[in-house]
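Undergrad: compute the structure for the input listed below.
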Amino acid sequence: MDGRKSLQPVGDEGPITEAYVGWLRDHVRQLLLLDAQFGGNEASGQAVRLLRSAVRRIGVDSCPQPLWRDLMRVVGELAEVAGWLLYDADQQDASRRLSLEALHYLRLAGDRELELLTLQNLSMQAEYLGRSGEALQICEAVLDGPLPGRVRGLFLGRRAHALAKRGQHSEAARTLVEARAVVEDDGPTWAYWVDERQFAWFEGMLGMERGDFDQAAEVFAGALASTPAHRVRGAFSRSVYLLDCLVRAGDLREAERLVPDVAARVGEVGSRRTVALLRGAVRDAGFDGGGYLAELVRETGP
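TA: Below is the predicted model of the structure:
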């Protein structure tokens, strides 16, 4: 963000105005750009501070009734983004709290589209934390109602991953086929990233869960090759998943070829969640015997 300009809120005191709501919306967009480039470690702190400032204003300043829903929507979106950034920064308890807070504001706004995004975040986090039963229940509840094709495909993909983590591999594979079949070009604006790279991630994770690391590595390699240059965090994440698969498959020669690119990203992208996965791959591969990748990982801290 542009330091001095962006830190000056529009109408810091007094009645909440349309200009203030627009100012918050602009900052949400900037936070998402920072996330795509640099990850959630630093941006999460900015998002939380901005959210707390907005929540304070909701409590003490008046808001014209015609503007109320817009205010609830943008604050709910800010809480959703902050929750996602904290997830990427591996601050999972705080992430969950803010996702639940996002649901509160989005329901006040009547914004079902962003409510669905927040529910997918909660399902994703539950999968990450090993709570596959909770992830599955969220997906089933959402899939029980009408959904745009792209959103239905996303929640079916999440359902497939949760099933795979529970060892239900055949049903997971069938669900992923169904997910790809229902995806269409319709859907909310936030769902632009529900594309073939996202479904490749689901496919790769299903392969990892059933122990087919060679197949998973092939899928992640294809997704990495198609990642746009400006999606730096996404490229870093896919590189690490690929490295992890290659290590688990015992293909250390191919894994070592990835090391220079991964090492270059360690200092550029701040994502504790991805670095946690990288630490495991480095340890399993034995790179930490004085290798510079292991040294870079150690420098990222706990």
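Undergrad: use CA for all of it now, contacts and neighbours both
TA: Will do.
Undergrad: check contacts around the residue nearest the centre of the chain.
TA: Residue closest to the mean C-alpha point of the chain, counted by C-alpha atoms, centre = their mean, is Trp84 at 5.4 Å. Contact analysis of Trp84 by C-alpha atoms under 8 Å, 6 or more residues apart in numbering lists Gly40, Ser95, Ser99, Asn121.
Undergrad: what's the closest of the residues you listed to Leu246?
TA: Nearest to Leu246 among the contacts of Trp84 is Gly40, at 25.9 Å by C-alpha to C-alpha.
Undergrad: that closest one: what's it in contact with?
TA: Trp84, Leu85, Leu86, Tyr87, Asp88, Ala89, Gly270, Ser271.
Undergrad: how many neighbours does the closest residue in space to it that isn't next to it in sequence have?
TA: Computed as C-alpha to C-alpha, 6 or more residues apart in numbering, the closest residue to Gly40 that is not its neighbour in sequence is Leu85, at 4.4 Å. Applying other C-alpha atoms under 10 Å, we find 27 residues neighbouring Leu85.
Undergrad: isn't Leu85 up against Leu33?
TA: No. Between Leu85 and Leu33 there is no contact under C-alpha atoms under 8 Å: 11.7 Å.
Undergrad: tell me the one of the contacts of Trp84 nearest Asp261?
TA: Gly40 (19.9 Å).
Undergrad: where's the residue nearest to the centre of the chain, which helix or strand?
TA: helix 65-88 (DSSP states H and E).
Undergrad: buried residues in that helix?
TA: 68-88 (16 or more other C-alpha atoms under 10 Å).
Undergrad: repeat that for stretch 11-26.
TA: Ile16, Thr17, Glu18, Tyr20, Val21, Trp23, Leu24, Arg25.
Undergrad: helices of the stretch 101-250 of the chain, start to end?
TA: Under the criterion DSSP state H, counting those that start in this stretch, the stretch 101-250 of the chain carries helices at the ranges 112-128, 132-143, 149-165, 169-182, 196-209, 213-225, 232-249.
Undergrad: redo those helices as CSV? Include distance to Ala54 and mean neighbour count.
TA: Shown next, in CSV, are the helices of the stretch 101-250 of the chain (distance: least, C-alpha to C-alpha, whole Å; neighbours: other C-alpha atoms under 10 Å):
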stretch, distance to Ala54, mean neighbour count
helix 112-128, 18, 21
helix 132-143, 29, 18
helix 149-165, 29, 26
helix 169-182, 37, 18
helix 196-209, 32, 21
helix 213-225, 37, 20
helix 232-249, 28, 24
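Undergrad: want to put them side by side, so please do this one too:
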Amino acid sequence: MTDRELLDIGAALTPSADEPVTSGDVQALRTIAAHAVALDGRRGGAGLLPSVTSAFRAASARLATGDHPAGLEADFTAAVAELGEVAGWLAFDSLQHGEARCLNLRALRLARLAGDARMEMFLLGNMALLAQETGRARESLRLVELVERFRLSPRVRVMASLRRSRALADLGDERALALLHQAQSQVDESVIRADPEWTWWVDRRELVLHEGSAWRAVGRLDKAVDRYAAALEGVPEAYRWSAWVGGSWLVGALVEARSWSEAETAANELAPLAREVSSGRATQRLREASATAKALRAPSSLEDLLTALASG
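TA: You can find the predicted model right below:
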């Protein structure tokens, strides 16, 4: 599915549509969400954000008209909430933090109206990540506490532990690492048939990647480099976005550690993805690495490489 097709499906759900919402319309929304997630994993979501946001707004407007059978209301509302979650995630990864907060809150309200506790937990987890990555670690902890009030499956509990540990690390609390290690010991056995579909990304590799960031937050760059490198082993082709983001974190940590040769090697390995995958978060990290390299008087070849990567 192309960006144009995503936009066209969303446009069909505007309030001016002649017919009431049908079960086919609900399935179309879920199709948009599923394809957007798949495309984001392969090539990043910067180009998808306008189309998905437009589709979410059109569907929200159609929902507000009440032009749908009563028997479809919960399913339609839940499908719109799911699309809002995807839009909020894409906005976050594109560094449009204000837009991400608005989209998350709108989607959260809809998930609650639909009685979709699974989507509510997911959105609260995303909001905790947004708070943590924008310097509001205590707010992140409060959001995690809201997740923990639900009856959690083992895998969702691992996700909550991941979010809690990242916030604790940003607050300088080394208990974050113990919590992450505990989550890693549990993740392989946490998968059950009743897990929400969105938990597909909660796996050992994801936890190891975030462990790298936790070590970096508490000042252990050697540990951060080791964990980032481990997380990049065997990233699936369908999830190249993760290799791009994780690789940018590895490069940044190597630069901060003044490991010039290793940083240049990692940056060269990352370069092919720069032409294929987008992420505002990765670009920001590479820009920070470029500025750090310049301030620390890194070799000019590394500075030039980082500048090129950061410029896309």
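Undergrad: ok, the contacts of Trp84 of the first structure vs Leu258 of the first structure, which is closest?
TA: Gly40 (23.0 Å).
Undergrad: need the counterpart of that closest one in the second structure.
TA: Under the alignment (TM-score structural alignment), Gly40 of the first structure maps onto Gly45 of the second structure.
Undergrad: how close does its match get to Phe150 of the second structure?
TA: Distance of Gly45 of the second structure to Phe150 of the second structure, computed by C-alpha to C-alpha, to the nearest Å: 30 Å.
Undergrad: pretty sure Gly187 of the first structure contacts Gly153?
TA: No. Using C-alpha under 8 Å as the test, Gly187 of the first structure is too far from Gly153 to be in contact (10.4 Å).
Undergrad: what lines up with His161 of the first structure in the second structure?
TA: Counting by TM-score structural alignment, His161 of the first structure lines up with Arg166 in the second structure.
Undergrad: quick one: that match and Gln27 of the second structure, what's the gap?
TA: Taking C-alpha to C-alpha, one finds Arg166 of the second structure at 35 Å from Gln27 of the second structure.
Undergrad: tell me the counterpart of Ala109 of the first structure in the second structure.
TA: In the second structure, Ala109 of the first structure lands on Ala114 (TM-score structural alignment).
Undergrad: likewise for Asp93 of the first structure?
TA: So, by TM-score structural alignment, Asp93 of the first structure is matched to Gly98.
Undergrad: give me every residue that touches its match.
TA: Per C-alpha under 8 Å, 6+ apart, neighbours of Gly98 of the second structure: none.
Undergrad: swap in the one 4 residues further on?
TA: If a contact means C-alpha under 8 Å, 6+ apart, then Cys102 of the second structure has Gly88 as its contacts.
Undergrad: which one is Ala55 of the second structure nearest to, not counting chain neighbours?
TA: Gly10 (3.8 Å).
Undergrad: ok, the one you found touching Ser60?
TA: No. The pair Gly10 of the second structure / Ser60 is not scored as a contact, 10.1 Å apart, by C-alpha under 8 Å.
Undergrad: could you list every residue that touches the counterpart of Asp70 of the first structure in the second structure?
TA: Here Asp70 of the first structure is matched to Asp75 in the second structure, going by TM-score structural alignment. The contact partners of Asp75 of the second structure, taken as C-alpha under 8 Å, 6+ apart, are Val26, Ala114.
Undergrad: now do Leu278 of the first structure
TA: By C-alpha under 8 Å, 6+ apart, the neighbours of Leu278 of the first structure are Val240, Asp244, Val297.
Undergrad: out of these, who's nearest Val266 of the first structure?
TA: Nearest member of those to Val266 of the first structure, counting by C-alpha to C-alpha, is Val297, at 7.1 Å.
Undergrad: and the closest one, what's its match in the second structure?
TA: By TM-score structural alignment, Val297 of the first structure lines up with Ala310.
Undergrad: what's the counterpart of Thr134 of the second structure in the first structure?
TA: That one, Thr134 of the second structure, aligns with Leu129 by TM-score structural alignment.
Undergrad: residues near its match, how many?
TA: Using other C-alpha under 10 Å: Leu129 of the first structure sits among 11 other residues.
Undergrad: close enough to count as contact, Asp93 of the second structure and Ser279?
TA: Yes. Between Asp93 of the second structure and Ser279 a contact is recorded at 5.9 Å, counting by C-alpha under 8 Å.
Undergrad: who touches both of those two?
TA: With C-alpha under 8 Å, 6+ apart as the test, Asp93 of the second structure and Ser279 both reach Gly45, Ala46.
Undergrad: one step back: conserved subset of the contacts of Leu278 of the first structure in the second structure?
TA: With both residues aligned by TM-score structural alignment, their matches' C-alpha atoms under 8 Å, the contacts of the contacts of Leu278 of the first structure that the second structure also has are Val240, Asp244, Val297.
Undergrad: map the first one across to the second structure for me.
TA: In the second structure, the residue matched to Val240 of the first structure (TM-score structural alignment) is Ser248.
Undergrad: got the contact list for the nearest residue to its match once chain neighbours are set aside?
TA: The shortest distance from Ser248 of the second structure to any non-neighbouring residue, by C-alpha to C-alpha, 6+ apart, is to Ala282 (5.6 Å). Neighbouring residues of Ala282 of the second structure by C-alpha under 8 Å, 6+ apart: Trp244, Val245, Gly246, Ser248, Trp249.
Undergrad: how far away is the counterpart of Arg210 of the first structure in the second structure from Leu168 of the second structure?
TA: By TM-score structural alignment, Arg210 of the first structure lines up with Val218 in the second structure. Separation of Val218 of the second structure from Leu168 of the second structure (C-alpha to C-alpha): 10 Å.
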